[in-house]
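Q: Return a 3D structure for these sequence lines:
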Amino acid sequence: MPDAAVPRTGIGWDTHRLVAGRPLVLGGVTVPSELGLDGHSDADVLTHAVIDALLGAAGLGDIGEHFPDTDEAFRGADSMVLLRETVARCAAAGWRPVHADATVLLERPKLLPYKPAMRANLAAGLGVGEDAVNVKATRGEGMGPVGRGEGAVAQAVVTCVPV
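A: Prediction:
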């Protein structure tokens, strides 16, 4: 079991290409856009980064070990469901999340109007108050794959404490 006095922090990072014909799902929110993220599941890059950070804090590997893209059971999966399952696995290992901070890098569309709903969804999935989750968004300013509108990246940090 974990040391009762020592919190842990994990870092998560994910990226997906933008393609036509797919919804743009970020933090469980479908954002109106002509392009969506390509992936085996719903390709929710933000939630995937949070899941990886959560798994890192609990010392449980990464998202691909738990929900592999080679498993048809996860084709089209709702990443918010995967987040709740990850929280349950972390709890079974003796850890619960207490804080998450995440950043989405996406050239367009602007995410400001959707951030409160993303924050609320992630907080509910993590089982924490909305004040314990922060979601930020930034652009690539025309540089690199994000700046050229080729894809999206998300980074997250999650802190867990022993149950």
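Q: going forward, measure contacts and count neighbours with C-alpha atoms only.
A: Fine.
Q: list the contacts for the most centrally placed residue in the chain?
A: Centroid check for the chain by Cα atoms, centre = their mean gives residue 47 as the closest residue, at 1.9 Å. By Cα atoms under 8 Å, 6 or more residues apart in numbering, the residues touching residue 47 are 26-28, 79-80, 83, 122.
Q: just residue 9 next, same as before
A: Residue 9 sits in contact with 53-54, 56-57, 157-160, where contact means Cα under 8 Å, 6+ apart.
Q: Name the helix or strand for it, please.
A: For residue 9, the host element (DSSP states H and E) is strand 8-20.
Q: any idea which helix or strand comes after that strand?
A: Tracing the chain C-terminally past strand 8-20 and defining elements by DSSP H and E, one meets strand 24-26 next.
Q: Give me the contact list for that following strand.
A: Here strand 24-26 has contacts from 30-33, 35-37, 42-47, 118, using Cα under 8 Å, 6+ apart.
Q: another one to check against the first:
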Amino acid sequence: MRIKVGFGFDVHQLKDNHPFIVGGVNLEHHRGAFGHSDADVLLHAICDALLGAANLRDIGFHFKNTDPRWKGISSLILLQETVKLLKEKSFVVGNIDAMLCLEAPKINPHIPQMQENIAKAMGISIEDISIKATTNEQMGFVGREEGVVAYAVCLIEKV
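A: From the prediction side, this is the model:
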């Protein structure tokens, strides 16, 4: 078996009175992430990690932000499509480790639901999905609540 590691990063601008979906969970907050799809920064970083590990380019290559098919779509669907692309190349996912960076809202209470959503979309165990969160200590665009950042690493195996 060949083991590969991938890294993903995503960032989205936050806007007032906009939905804030992270890990497939709609968070209650006065600001939300803005983007072509549902702007789920966590799932976008995970998709990029998976695609990169399999040498399949990046999320923008497969799900262009100029394509009306992806306008407003749930990023859980993008994640499912990403996993299909990996399966076509005979890869299975070993694990995901992800980090969210935002000032608010608090993410900890939502992590179990995010893990469940991701596990279901990917067809893997919740035990194989780690999600953590931190603040930016009120520094920079994240600290001013102008944006949200996510990082993800993954392990995939060729079968």
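Q: Looking at the contacts of residue 9 of structure 1, state which has the most neighbours.
A: residue 54 (35 neighbours; other Cα atoms under 10 Å).
Q: looking at this, it is in a helix?
A: Yes: the assignment for residue 54 of structure 1 is a helix, going by DSSP: H, G, I helix; E, B strand; the rest coil.
Q: Map it across to structure 2 for me.
A: Matched to structure 2 by TM-score structural alignment, residue 54 of structure 1 sits across from residue 50.
Q: Look up the closest residue to its match, ignoring the ones flanking it.
A: Nearest non-adjacent residue to residue 50 of structure 2, counting by Cα to Cα, 6 or more residues apart in numbering: residue 6, 5.8 Å away.
Q: what's that neighbour in contact with, if anything?
A: Contacts of residue 6 of structure 2 (Cα under 8 Å, 6+ apart): 48-54, 153-155.
Q: ok, those residues vs residue 93 of structure 2, which is closest?
A: Proximity of these to residue 93 of structure 2 (Cα to Cα) peaks at residue 155, which lies at 6.2 Å.
Q: how about a markdown table for the contacts of residue 47 of structure 1, with distance to residue 145 of structure 1 added?
A: Listed next are the contacts of residue 47 of structure 1 as a markdown table, based on distance: Cα to Cα, whole Å:
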| residue | distance to residue 145 of structure 1 |
| --- | --- |
| 26 | 18 |
| 27 | 21 |
| 28 | 23 |
| 79 | 23 |
| 80 | 26 |
| 83 | 27 |
| 122 | 26 |
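Q: For the residue mapped onto residue 63 of structure 1 from structure 2, the count of nearby residues, please.
A: Matched by TM-score structural alignment, residue 63 of structure 1 corresponds to residue 59 in structure 2. Residue 59 of structure 2 has 22 neighbours, counted by other Cα under 10 Å.
Q: What is the burial count for the counterpart of residue 137 of structure 2 in structure 1?
A: In structure 1, the residue paired with residue 137 of structure 2 is residue 141, using TM-score structural alignment. Per other Cα under 10 Å, the neighbour tally for residue 141 of structure 1 reads 11.
Q: likewise residue 1 of structure 2?
A: Residue 1 of structure 2, neighbours per other Cα under 10 Å, totals 7.
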